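>>> here are the coordinates; sequence isn't available:
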């Protein structure tokens, strides 16, 4: 019997876990140059300072340049584009990549069927494409400055900057702990690959990154990249048809089973966030109703930068979320705070 097929093709997805010390290096650079979140990171200030002391003065200058222009984002995109697994291989790739390919790799993908064509034209210097791309990201908090910078800055200068920065940070931060971190990342890969076979696509991603995952239009692939340096934060980014989550390795992968008395990173972060008078005041204010940053500043009579710092800590502990222009309390995190502590005390040792 002839069949008239009116069904829609079902969207197929794939999820992959990929670990590399190259990503660890780039994310370490991202973390050390983002001073606003330094207090929320698990690595202490003294640990960061120790790494910086091992850098040459020229490398410190390149770190400042990176902080100003967020060139770490370009490093991450270039690592994906190169498919490199070793530092020498990646540095060779950076030194030989063409101007057009460099710009195409570092530019973020946009929504729309013709977005790849637009990026290709902009990367080759087409003025109309450049103008359209800059206009498309004009209202984006991050890319409104990032895209124009990478379209206008001299590419050879950028390549030299990234090569020197990547090589210097790798030697100072990665090499001293290379073997240890390789073992941690391998444990993480093994545990995630084992669980991937047991869960659905969405459930596995949510379990891995600790947040609700909702597929986006045109998104066919999800790449999970575990990291150590940026713990406890998860960073999300987009490649062409791929959503990337750089997520913190689990406590089990990081510490193994050698210290049964060690609390989880999330538990430490939660109670660190709660252990401050002004942060508790913010939580009580948000318990009454959602508030903007300006409203919190006026109520607490504190500097806006101070309030923003406290909100960053509260967000990292998942006590508060940003809902557009307002901040919202997550009561379930507070409700479960004691349960997490209780679970830690009752854990078999």
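Structure received. Because the structure is predicted, anything quoted here is derived from the model rather than measured.
>>> Only C-alpha atoms from now on, for both contacts and neighbour counts.
Fine.
>>> ranges for the strands of this protein?
14-17, 221-227, 235-239, 242-248, 291-292, 320-323, 326-329 (DSSP state E).
>>> Just send these back as JSON lines, with distance to residue 260 too.
JSON lines is the format used below for the strands of the chain (distance: least, C-alpha to C-alpha, whole Å):
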{"stretch": "strand 14-17", "distance to residue 260": "27"}
{"stretch": "strand 221-227", "distance to residue 260": "22"}
{"stretch": "strand 235-239", "distance to residue 260": "29"}
{"stretch": "strand 242-248", "distance to residue 260": "20"}
{"stretch": "strand 291-292", "distance to residue 260": "40"}
{"stretch": "strand 320-323", "distance to residue 260": "30"}
{"stretch": "strand 326-329", "distance to residue 260": "32"}
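>>> count of residues packed around the closest residue to residue 237 other than its chain neighbours?
Take residue 237 and drop its neighbours on the chain: the residue closest to it by C-alpha to C-alpha, 6 or more residues apart in numbering is residue 244, 5.1 Å away. By the criterion of other C-alpha atoms under 10 Å, residue 244 has 19 neighbours.
>>> hang on, residue 244 packs against residue 236?
Yes. Counting by C-alpha atoms under 8 Å, residue 244 does reach residue 236; the two are 5.5 Å apart.
>>> thinking again about what came up before, point out the most buried one among the strands of the chain.
strand 221-227 (a mean of 23; mean count of other C-alpha atoms under 10 Å).
>>> separation between the residue lying closest to residue 185 once chain neighbours are set aside and residue 78?
Among residues not flanking residue 185 along the chain, residue 19 sits closest, at 6.3 Å (C-alpha to C-alpha, 6+ apart). Between residue 19 and residue 78 the distance is 15 Å, computed by C-alpha to C-alpha, to the nearest Å.
>>> Please say which of those two ends up with more neighbours.
residue 78 (23 against 18).
>>> How about the contacts made by the more buried one?
Counting by C-alpha atoms under 8 Å, 6 or more residues apart in numbering, residue 78 makes contact with 102, 105-106.
>>> Look up the closest residue to the residue nearest the centre of the chain, ignoring the ones flanking it.
Taking C-alpha atoms, centre = their mean, the centroid of the chain lies closest to residue 235, which sits 2.1 Å from it. Once flanking residues are discounted, residue 235 sits nearest to residue 246: 5.1 Å by C-alpha to C-alpha, 6+ apart.
>>> Okay, one more to line up with it:
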């Protein structure tokens, strides 16, 4: 007898929520060195220029290496693998981290390497042990992904001492030179993490992911049982995803509520985000396409004559503003949010829309 069981329980996840200035540093370096997204970041291009002008020559050299070989990703993987980090107050994180990486010695390259999935774990292990054949095989596998390719290429060619020195100078330099108003940033991140912990107690996992990623859907992934949620400011309004063994990591943007102190500032931020989202002809074209029917990414990219990565960036801005949502890879228009777009500005300016 063929049986179709409709009483399927939702997949259960363990949720881990952390915050640290060190994650903010690593993500900040990643955002700073990815010039293609500078015009889309909330931080603004003027602030990025200021950071570039303020940077010391010593830090600039390390940041350039981090940008050319994506070693900021090694910072993230090391932070996730640092066992003592989340048990201590944030003020102690930098000292704990630098002491720990010195203890790693020759093992630092393995700890700083990316997670490529269980299927490639043994291949990566042999490559890091010095197998030229396995190194070449991995580089061929990831030849179409320059971020992973260049990161692996650096790890395969560097020495433990060189990597240790680079990681220490990069993290310490960015922490000391680039984090403005560090105490305020620390408090913002901690408030955001506490709010997410509260949300996780009250809502379903799917609702938590949808809210903190501003409309993203939780897609089941084989072998993933832990969702690691980390608030960040550097990449706002984007959510950055990462993977570790058994875990999916979401570096999610801090909500506007944690950035502003007055109701008026919150209104300003919301209205600015919505109008910024429609301030591009491609995004207006996407809204038009979605007004006709929900569509997957491939159809939308074809409809506006753009690449999938470019279309995805446009859709992410529309999702951040609440104008578009996505479920199971299909995007749809949030009609009520679009309808209220002009009303919010009218109300702010005390104008009569009639």
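It's in. Worth saying up front: this structure is predicted, and the values here are computed from it rather than measured.
>>> so what number do they get for TM-score?
After superposition, the two chains reach a TM-score of 0.78 (TM-score structural alignment, normalised by the length of the first structure), with 324 aligned residues with a C-alpha RMSD of 3.6 Å.
>>> Now which residue in the second structure aligns to the residue nearest to residue 235 of the first structure?
The equivalent of residue 246 of the first structure in the second structure is residue 251 (alignment by TM-score structural alignment).
>>> ok, its match touching residue 236?
No. Contact criterion C-alpha under 8 Å: residue 251 of the second structure and residue 236 do not qualify, at 9.8 Å.
>>> re earlier: contacts only, for the match of residue 246 of the first structure.
229-232, 239-241.
>>> between those, which is closest to residue 123 of the second structure?
Closest approach between the contacts of residue 251 of the second structure and residue 123 of the second structure, by C-alpha to C-alpha: residue 241, at 23.2 Å.
>>> which ones are touching the counterpart of the closest one in the first structure?
Residue correspondence to the first structure (TM-score structural alignment): residue 241 of the second structure is matched to residue 236. Contacts for residue 236 of the first structure were tallied using C-alpha under 8 Å, 6+ apart; they are 243-246.
>>> just residue 289 of the second structure next, same as before
With C-alpha under 8 Å, 6+ apart, residue 289 of the second structure has these contacts: 300, 303.
>>> Any figure for the gap between it and residue 311 of the second structure?
13 Å.
>>> Can you pull the residues that touch both of these two?
Common neighbours of residue 289 of the second structure and residue 311 (C-alpha under 8 Å, 6+ apart) are residue 300.
>>> Could you give the residue range in the second structure aligned to the longest helix along the first structure?
Ranked by number of residues, the top helix in the first structure under DSSP state H is helix 178-196. The alignment of helix 178-196 of the first structure onto the second structure (TM-score structural alignment) spans residues 182-200.
>>> In the matching stretch, which residues are buried?
Across stretch 182-200 of the second structure, burial judged by 16 or more other C-alpha atoms under 10 Å covers 185-186, 188-193, 196-197, 199-200.
>>> same deal with stretch 82-92 of the first structure?
82, 84, 87, 90-91.
>>> Just send these back as a markdown table, with distance to residue 48 of the first structure too.
Output for the buried residues of stretch 82-92 of the first structure, formatted as a markdown table (distance: C-alpha to C-alpha, whole Å):
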| residue | distance to residue 48 of the first structure |
| --- | --- |
| 82 | 28 |
| 84 | 26 |
| 87 | 21 |
| 90 | 24 |
| 91 | 24 |
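>>> Can you get me the start-to-end distance on stretch 252-259 of the first structure?
End to end - C-alpha to C-alpha - stretch 252-259 of the first structure spans 10 Å.
>>> can you list contacts of it?
184-185, 187-188, 228.
>>> 10 Å instead, please
By C-alpha atoms under 10 Å, 6 or more residues apart in numbering, the residues outside stretch 252-259 of the first structure that reach it are 180-181, 183-191, 227-228, 248-251, 262, 264, 349.
>>> Trace residue 115 of the second structure over to the first structure, please.
Using TM-score structural alignment, residue 115 of the second structure sits opposite residue 108 in the first structure.
>>> give me the number of residues near its match?
Residue 108 of the first structure has 22 nearby residues by other C-alpha under 10 Å.
>>> Hmm, it is touching residue 241, no?
No. In this structure residue 108 of the first structure lies outside contact range of residue 241 using C-alpha atoms under 10 Å: 11.5 Å.
>>> average offset between the match of helix 178-196 of the first structure and the first structure?
Using mean C-alpha distance after the TM-score superposition for the first structure, stretch 182-200 of the second structure ends up 1.3 Å from its aligned counterpart in the first structure, as a mean over the superposed pairs.
>>> Mind listing residues that contact that stretch?
If you take C-alpha under 10 Å, 6+ apart as the criterion, stretch 182-200 of the second structure is touched by 15-21, 24, 90-91, 175-176, 179, 202, 205-209, 211-212, 229-233, 252-260.
>>> Isn't residue 210 of the first structure up against residue 202?
No. Residue 210 of the first structure lies out of contact with residue 202 (C-alpha under 10 Å); the separation is 11.6 Å.
>>> Overlap of the contact sets of residue 244 and residue 236 of the first structure?
223-225.
>>> And residue 148 of the first structure, what's its match in the second structure?
Matched to the second structure by TM-score structural alignment, residue 148 of the first structure sits across from residue 153.
>>> Show the contacting residues for that match.
Going by C-alpha under 10 Å, 6+ apart, residue 153 of the second structure touches 69, 135-136, 138-139.
>>> Relative to residue 65 of the second structure, how far out is it?
For residue 153 of the second structure, the distance to residue 65 of the second structure - C-alpha to C-alpha - is 13 Å.
>>> swap in residue 290 of the second structure?
Distance, residue 290 of the second structure to residue 65 of the second structure, using C-alpha to C-alpha: 41 Å.
>>> buried ones in stretch 68-75 of the second structure?
69-75.
>>> Show me where the stretch 151-300 of the second structure has its helices.
Remark: helices assigned in the stretch 151-300 of the second structure by DSSP state H, counting those that start in this stretch are 160-177, 182-202, 205-212, 263-277, 281-292, 297-304.
>>> Out of the ones you listed, which gets nearest to residue 10 of the second structure?
Comparing the helices of the stretch 151-300 of the second structure under C-alpha to C-alpha, the one sitting nearest is helix 205-212, at 9.7 Å.
>>> residues near residue 316 of the second structure, how many?
So residue 316 of the second structure, with other C-alpha under 10 Å, has 23 neighbours.
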